[in-house]
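K.L.:
Quick one, what's the 3D model for this:
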Amino acid sequence: MVWACAWAQRSLPNSLSDSVLSVTKGSAQFALELLQTTSVEAGKFMNVAISPFSVWTVLTLLREGSAGKTNSQLQGALHLHDNNKAIRAAFRKLNNAVHASGNGVEMTGANALFTDINRPLQWEFEYLAEKVYKSGVHPVNFMNPSASVSIINRWVANITHNRIVQLVQEEDLKDPHLVIANGNFFKGKWLFPFNSSDTMREKFYDDKGIELGEVDMMHQDGHFRYSHISEIGSKVVELPYAGGQFSMIVLVPTGNTTINALLERISKIPIEKIYHRMITEEEEYPDAAVEVYLPRVVISSDFVLNKALAKLGIIDVFNDARADLSGISPHSIYLHKLIHKAEIVIDEEGTTASSATGGVMSDRQTMPKIHANRPFAFFIVENSLRVIVFAGKVVNPHM
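P.N.:
Below is the predicted model:
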């Protein structure tokens, strides 16, 4: 059995300005909503792996060069206010917090603008992209699509440590003016690793209780933050990574709650409420242990996010007649596709991930158990600012 002191802070720092706090909370809310919409698009039987922070970063940069209704739609979906100076300051804080390595955790990421050598960008946008959003600018000849694809994919492969080697194909470059890419790589060792000798073959079930086959089920007992949040129909546990800066939040539905119903419910509440419930219960039962069962799993997803983002209100930017990206280019351009790929590996040692985006508390008279032998959701969170870096839904570990 393992025991831990409190590894993540109780709440967001008091030193944050209201505007930075607003952007931070907005980023997390966008992440919850994006997981819900991509989950619906993937359907009941497909796993989902995404990097919400990756997608949020690309769209926040895109917003800088938008105007009119295109801008207001992006601003609303991203939960941003209209103070550009504060948004940029907040982005720096979030980006610096997320891309920190050490103590058993490696988190790296980068942005890049692949521009048409024959059609330069507005210099103000290019300056912001480089100086604020740390986006490298790479002029390419889109008249040679094969070479352009090779350049973009090599960049993505390098950033993701070759976990993702193909983000775009030639057919994705439809008369391109600009390709904005973001890549992230996360590798974290558990603060308390699972013992491989405790991993056993167990049955895994769908939402209806129908057996889907056997999985390698990891197990350990320890002092982890935990809560049974009845109003969303889920048990929740926080599994910290080495160093305490990042954690995985695992949510397993209870009773008749399906995984998609759970994701819809949590998309309507701040992630801070989930932390608050776990911390409150930790204070109520400071010496209690939790029994954790989590399958070893590898999941990956490949999304064109146009439809999922349209459900969040981002519509005009994808329309060649209505998109207003005049701050990016003097030419009339629009966002043809927003392609997002991610892969997440969970095992006894930790997690590897890459991307190219009130109620009744449980009775602690007996050791509570969170048993992920049915569809479940998870978030990899940077604890100091509650940034959701990666997220996923596992409905079938065999896929």
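K.L.:
can we go C-alpha only for contacts and neighbour counts from here?
P.N.:
Fine.
K.L.:
Pull the number of nearby residues for residue 133.
P.N.:
Using other Cα atoms under 10 Å, the number of residues around residue 133 comes to 21.
K.L.:
sec struct for it, please.
P.N.:
Put simply, residue 133 is coil when judged by DSSP: H, G, I helix; E, B strand; the rest coil.
K.L.:
Following up with a second sequence; could you model it the same way so I can compare the two?
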Amino acid sequence: MFTAYKWYTISAIFIFILAIACSKSIVGPDGPSGELPRDLTPQEKLLIEADQQFSYEIFKQTVAFDSDEENLMISPLSISMALAMTLNGAQGDTFDEMREALFLNGLEIDEINNAFKSLTELLTTADRSVTIKIANSIWHRNGLPVEEEFLDKMREFFDARIEGLDFSDPAAPDVINAWVKENTEGLIEEIIEEIEPHIVMYLINALYFKGDWLRPFDTDDTRRAEFKLETGGTVQTDMMHQEGKFALYFSENVQMVEIPYGDSLFSMTVLIPADADMPINQFIDEHITAGNLASWRANMSVDSREITLQLPKFEFEYEIEYNDILKSMGIVKAFDEWEANLKGIADVSPQNLYIDHVKHKTFIRVDEEGTEAAAVTSVGIGITSMPPQMIVDRPFVFIIHERESGTNLFLGKVMNPAL
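P.N.:
Next comes the predicted model:
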């Protein structure tokens, strides 16, 4: 019986998934009800497939990198969209590394852009009872010679707000943060603390989600209950309670339930290890893959009997800088001050543009009514200082020599080269 199990979440794992991608999951209380307003385009299907691969890989990398953090949540869609905007300015090996790390090999940049544009339109209109806002912006230092073709693509495909600012003005971060706050409905108030002198551009994605459960939990049924910690102790938490029909999947590796929002196009998938003694980080590393999730979802079913679902209320925020993780995933040259090729954004020769940092912040609140969540990803573009100069415009000494033996062939001085 399902009621013999408790859903030890939070320290277990919440995977917050926009379940629209050709899913065969049965997510409504009595089976599927929501339908997409149209079929996915071939490019959208490829983009979603790439996003799933990227999602689970960067999630694993994040958990491994920040293993001491008890509660974390990321938005792979926000991260990939901010990087996709940046990809439009990358060239050569820098472009190839970024495209491969995003699992977008096989797609040309125009196909990538078109897929992000149409998928954004689909996500934000798929279920009128669920609110999804996806916003993009580019903020650049006044005077930066940004390529017009790059700006045109940002407007056309990412509907980006583009604005030049005096980055030396102490009020400049407030302007950017006000945009972040507005586009996350106040859940995230700040992404930039101060603008360092070498930063010349920010490419920012903001994502907001608000969905009411298809079948809300009754607040009268919420009660204090024990939540087991991996350390062996317990904490008291507000545990929501509901009896109903939900899609389930139990195997030797996982116990899994889908809790739908709205008309069931969007859902929260909650997973715990079948082995109660398995640490959650080990479970993520060994079992959370695109292949497993696809297989598990395909085998989900709704039991004819009502089951008992217990889920804790929770709320937290999370923040991480992704430089090291993205480098480990193959984006190396973009972060190198002199190897990066972002000339598609701006050619600032003899200086050079590079990715200085990728910052990610999230917030989530889960209660009896549903879920409210937000994410912001900021890609900060830096500019190198002028390369060292050797300007020989005054008297000098010169030596012509053989380097290995040290033999000097000629030595001289020049006080007036015009003679």
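K.L.:
Overlay the chains and give the TM-score.
P.N.:
These two chains, once laid on top of each other, score a TM-score of 0.81 by TM-score structural alignment, normalised by the length of structure 1; 346 aligned residues with a Cα RMSD of 2.3 Å.
K.L.:
Make sure I have this right: residue 277 of structure 1 is in a helix.
P.N.:
Yes. Applying three-state DSSP, one finds residue 277 of structure 1 inside a helix.
K.L.:
Just give the closest residue to it, not the sequence neighbours.
P.N.:
Using Cα to Cα, 6 or more residues apart in numbering and skipping the chain neighbours, the partner closest in space to residue 277 of structure 1 is residue 227 (6.4 Å).
K.L.:
From residue 293 of structure 2, how far off is the aligned residue in structure 2 for the one you found?
P.N.:
Aligned counterpart of residue 227 of structure 1 in structure 2: residue 249 (TM-score structural alignment). Using Cα to Cα, to the nearest Å, we find residue 249 of structure 2 at a distance of 11 Å from residue 293 of structure 2.
K.L.:
count of residues packed around residue 220 of structure 1?
P.N.:
17.
K.L.:
Am I right that it is in a helix?
P.N.:
No. With three-state DSSP as the criterion, residue 220 of structure 1 is assigned strand and is not in a helix.
K.L.:
ok, back up a step: show me what contacts the match of residue 227 of structure 1?
P.N.:
Residue 249 of structure 2 is in contact with 255, 256, 257, 296, 297, 299, 300, 301, counting by Cα atoms under 8 Å, 6 or more residues apart in numbering.
K.L.:
all helices for the stretch 151-300 of structure 1, in order.
P.N.:
Ranges of helices within the stretch 151-300 of structure 1 are 259-266, 271-284, based on DSSP state H, counting those that start in this stretch.
K.L.:
which element is residue 55 of structure 1 on?
P.N.:
helix 52-64 (DSSP states H and E).
K.L.:
Mind reading off the mean deviation between that helix and structure 2?
P.N.:
On superposition with structure 2, the mean distance recorded for helix 52-64 of structure 1 (mean Cα distance after the TM-score superposition for structure 1) is 0.8 Å.
K.L.:
now whatever helix or strand comes next after that helix against helix 52-64, angle please.
P.N.:
Sequence-wise, the next helix or strand downstream of helix 52-64 of structure 1 (DSSP H and E) is helix 68-77. Counting by axes from the mean of the first three to the mean of the last three Cα atoms, to 10 degrees, helix 68-77 of structure 1 points 150 degrees away from the direction of helix 52-64.
K.L.:
list the buried ones in helix 68-77 of structure 1?
P.N.:
By neighbour count on 16 or more other Cα atoms under 10 Å, the buried set for helix 68-77 of structure 1 is 69, 70, 71, 72, 73, 74, 75, 76, 77.
K.L.:
Show the contacting residues for the last one.
P.N.:
The neighbourhood of residue 77 of structure 1, defined by Cα under 8 Å, 6+ apart, consists of 30, 312, 313, 314.
K.L.:
do the first one as well
P.N.:
Contacts of residue 69 of structure 1 were listed using Cα under 8 Å, 6+ apart, and they are 316, 324.
K.L.:
re the thing from before, between the buried residues of helix 68-77 of structure 1, which is closest to residue 34 of structure 1?
P.N.:
Closest approach between the buried residues of helix 68-77 of structure 1 and residue 34 of structure 1, by Cα to Cα: residue 77, at 9.7 Å.
K.L.:
What lines up with that closest one in structure 2?
P.N.:
By TM-score structural alignment, residue 77 of structure 1 lines up with residue 101.
K.L.:
ok, now residue 292 of structure 1?
P.N.:
Residue 292 of structure 1 maps onto residue 309 in structure 2, by TM-score structural alignment.
K.L.:
tally of neighbours for that match?
P.N.:
Neighbours of residue 309 of structure 2 (other Cα under 10 Å): 21.
K.L.:
what's the answer for residue 191 of structure 1, then?
P.N.:
21.
K.L.:
before we move on, what about residue 162 of structure 1?
P.N.:
There are 15 residues near residue 162 of structure 1, going by other Cα under 10 Å.
K.L.:
Please produce JSON lines containing the buried residues of helix 68-77 of structure 1, extended by distance to residue 16 of structure 1.
P.N.:
JSON lines is the format used below for the buried residues of helix 68-77 of structure 1 (distance: Cα to Cα, whole Å):
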{"residue": "69", "distance to residue 16 of structure 1": "30"}
{"residue": "70", "distance to residue 16 of structure 1": "29"}
{"residue": "71", "distance to residue 16 of structure 1": "26"}
{"residue": "72", "distance to residue 16 of structure 1": "25"}
{"residue": "73", "distance to residue 16 of structure 1": "26"}
{"residue": "74", "distance to residue 16 of structure 1": "24"}
{"residue": "75", "distance to residue 16 of structure 1": "21"}
{"residue": "76", "distance to residue 16 of structure 1": "22"}
{"residue": "77", "distance to residue 16 of structure 1": "22"}
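K.L.:
Of the residues you listed, which is the nearest to residue 182 of structure 1?
P.N.:
Closest approach to residue 182 of structure 1 among the buried residues of helix 68-77 of structure 1 (Cα to Cα): residue 74, at 17.5 Å.
K.L.:
Distance check, the aligned residue in structure 1 for residue 268 of structure 2 against residue 116 of structure 1.
P.N.:
Residue correspondence, TM-score structural alignment: residue 268 of structure 2 in this structure matches residue 248 in structure 1. Distance of residue 248 of structure 1 to residue 116 of structure 1, computed by Cα to Cα: 40 Å.
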